[in-house]
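Peer 1: sharing a model that was predicted from the sequence below.
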Amino acid sequence: GDWVVYSGFKRLFILNSHVSNFAPLRCALEMLRAEHDDLMVALINSATISERVKERHFWDADDWHANEAETSLMMAVAPEMVRPDKLQESDDPDRTEDCVFSHPVNRTSLNGVTGKPSEASIEKGHELFSWMVSDLSKVINQGIKEHPPLPYSYHQPINSNK
């Protein structure tokens, strides 16, 4: 992120598409924000860009993995990565509803899937990808115009001007 600042940019949009990357990316956001007072950093998760995108990702499982939405997207953008002959027998329910702890996929799924990839289609993937592009564009355009709600430095203590 330093190179973004050194190149003169004041805004950095990070698009994350893997749940496990969120924590380290959030740490990076905090470090960049502390080091570069004028840099605004947005961490956007591709599955929650907008309410409609979120609903499509979460309709068949809360702790989804290779579900209908992900499989449809892959069918649309990287069809060679999908094994269509496996889809009909791949559905596996979300077993995390009553869990307090977060568990790895091998402890929650019999086959690496959580959700209903059997309901995936290339058409659904194209539609979802189109929504994601459109809705991400709106978020970025909003971010381009955004200013901090209060005009204080990151390093300025709260209520320091009283």
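Peer 2: Structure received.

Peer 1: when you work out contacts or count neighbours from here on, use the C-alpha atoms and nothing else.
Peer 2: Noted.

Peer 1: excluding chain neighbours, what is closest to the one residue sitting closest to the centre of the chain?
Peer 2: Centre of the chain computed as the mean C-alpha position; nearest residue by Cα atoms, centre = their mean is residue 45, 1.9 Å away. Residue nearest to residue 45 in three dimensions, not counting chain neighbours: residue 16, with 4.8 Å by Cα to Cα, 6 or more residues apart in numbering.

Peer 1: presented hereafter is structure B, for comparison with structure A:
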Amino acid sequence: MYGRELLYEVYGPKTLLEMSWLEVEEALQVTDIALLPLGSTENHGPHLPLGSDTFQGTDFARRVLVKLEERGIRAVAAPCMPFGVNYHMLPFPGSLHVSADTLRRVILDVGASLVHHGFRKLALIMGHGGNFATMQVAAQELAERHGCRVLALNWLPYLTAHYHEILTSGQKEGHAGEGETARMLVSTPRLVRLDRARAHYPAPPSRPIEADQHPVYGGGVFRALLSYKEVTPYGNVGDPARATREAGERIYELCCEWMADVIAREFGPAPSLT
């Protein structure tokens, strides 16, 4: 039975969804930097909502805005794209896939709109790992078409190098595992169902090879996958029940500091536009 219960709370800063055109016009007087997070709607195990990547992508963008302002840099964030490249998740009900070409075209159109308004420096923020290859292609094409500056940011390699300082399992955590569940306990705790969490660790490879990881994690091996059920029957990798809100806050802090550092270095303080 449907109800009108509170599902989740939203904290600032505002994205374009919550801003008026006048607020955007005022922002353009002091910045030409825009963030564009890209998420998905897909399986995240039995314990997390399908929109986990989109909720996290939004939270990443909002928090990076704060980190940039601490560095004396103003920026504006676009709403997080809720659809991504995830064909392999279709065996799990509710997952919604768009092709890489469709995503590329949407990034190009949204990016062109931002450039039209005066945002000449764009930072694409990965909320879903399956989008990153397309983000790189679109970033280059945006730069070539409009003469603007574009970054595609993937925080996972940096985070993976620090996961051992935060996570408790001592094993390889992955999709919708301890780390991602911890972030969701921060972003939308009311939507997390730890009572439904199931631990699953895929069997390790018969012969370990250095850098045998997906490129989104910093490795050098991409495996085309038709169904994520080949990896896990539950839709997650790791032990979500170990997740804590405190760990989620630490992860967000690490990743957003890193992204803000990169954006600040690459784009610097916005020039005076008045």
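Peer 2: Arrived safely. Just so you know, these numbers come straight off a predicted model, no measurement behind them.

Peer 1: care to give me the TM-score?
Peer 2: Once superposed, chain against chain, the TM-score is 0.72 (TM-score structural alignment, normalised by the length of structure 1); 139 aligned residues with a Cα RMSD of 2.7 Å.

Peer 1: contacts only, for the residue nearest to the centre of structure 1.
Peer 2: 15, 16, 17, 18, 22 (Cα atoms under 8 Å, 6 or more residues apart in numbering).

Peer 1: and the gap between the second one and residue 23 of structure 1?
Peer 2: It stands for residue 16 of structure 1. Distance of residue 16 of structure 1 to residue 23 of structure 1, computed by Cα to Cα, to the nearest Å: 11 Å.

Peer 1: returning to that earlier point: for the residue nearest to residue 45 of structure 1, what are its contacts?
Peer 2: Here residue 16 of structure 1 is in contact with 22, 43, 44, 45, 46 (criterion: Cα under 8 Å, 6+ apart).

Peer 1: which of those sits closest to residue 101 of structure 1?
Peer 2: residue 22 (17.1 Å; Cα to Cα).

Peer 1: tell me the counterpart of that closest one in structure 2.
Peer 2: Applying TM-score structural alignment, one finds that residue 22 of structure 1 aligns to residue 132 in structure 2.

Peer 1: kindly report the same for residue 128 of structure 1.
Peer 2: Using TM-score structural alignment, residue 128 of structure 1 pairs with residue 251 in structure 2.

Peer 1: what does residue 11 of structure 1 give?
Peer 2: That one, residue 11 of structure 1, aligns with residue 121 by TM-score structural alignment.

Peer 1: check whether that match really touches residue 150, as I assumed.
Peer 2: Yes. Residue 121 of structure 2 is within contact range of residue 150, at 5.9 Å (criterion: Cα atoms under 8 Å).

Peer 1: thinking again about what came up before, the helix or strand in which the match of residue 128 of structure 1 is found vs structure 1, mean deviation?
Peer 2: Per DSSP states H and E, residue 251 of structure 2 falls inside helix 245-267. Superposed on structure 1, helix 245-267 of structure 2 shows a mean distance to its aligned partners of 1.5 Å (mean Cα distance after the TM-score superposition for structure 1).

Peer 1: and the buried ones among the contacts of residue 16 of structure 1, selectable in PyMOL?
Peer 2: If you want just the buried ones from the contacts of residue 16 of structure 1 in PyMOL, going by 16 or more other Cα atoms under 10 Å, the selection is:
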select buried, resi 22+44+45+46
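
Peer 1: which parts of structure 1 are strands?
Peer 2: Per DSSP state E, structure 1 carries strands over the ranges 11-16, 40-45.

Peer 1: related to what we said a few turns ago, ok, and the contacts of residue 45 of structure 1 in structure 2?
Peer 2: Using both residues aligned by TM-score structural alignment, their matches' Cα atoms under 8 Å, structure 2 keeps these contacts from the contacts of residue 45 of structure 1: 15, 16, 22.

Peer 1: out of the residues you listed, which is nearest to residue 59 of structure 1?
Peer 2: residue 16 (20.1 Å).

Peer 1: re earlier: now, which of the kept ones among the contacts of residue 45 of structure 1 sits nearest residue 74 of structure 1?
Peer 2: Nearest member of those to residue 74 of structure 1, counting by Cα to Cα, is residue 16, at 16.0 Å.
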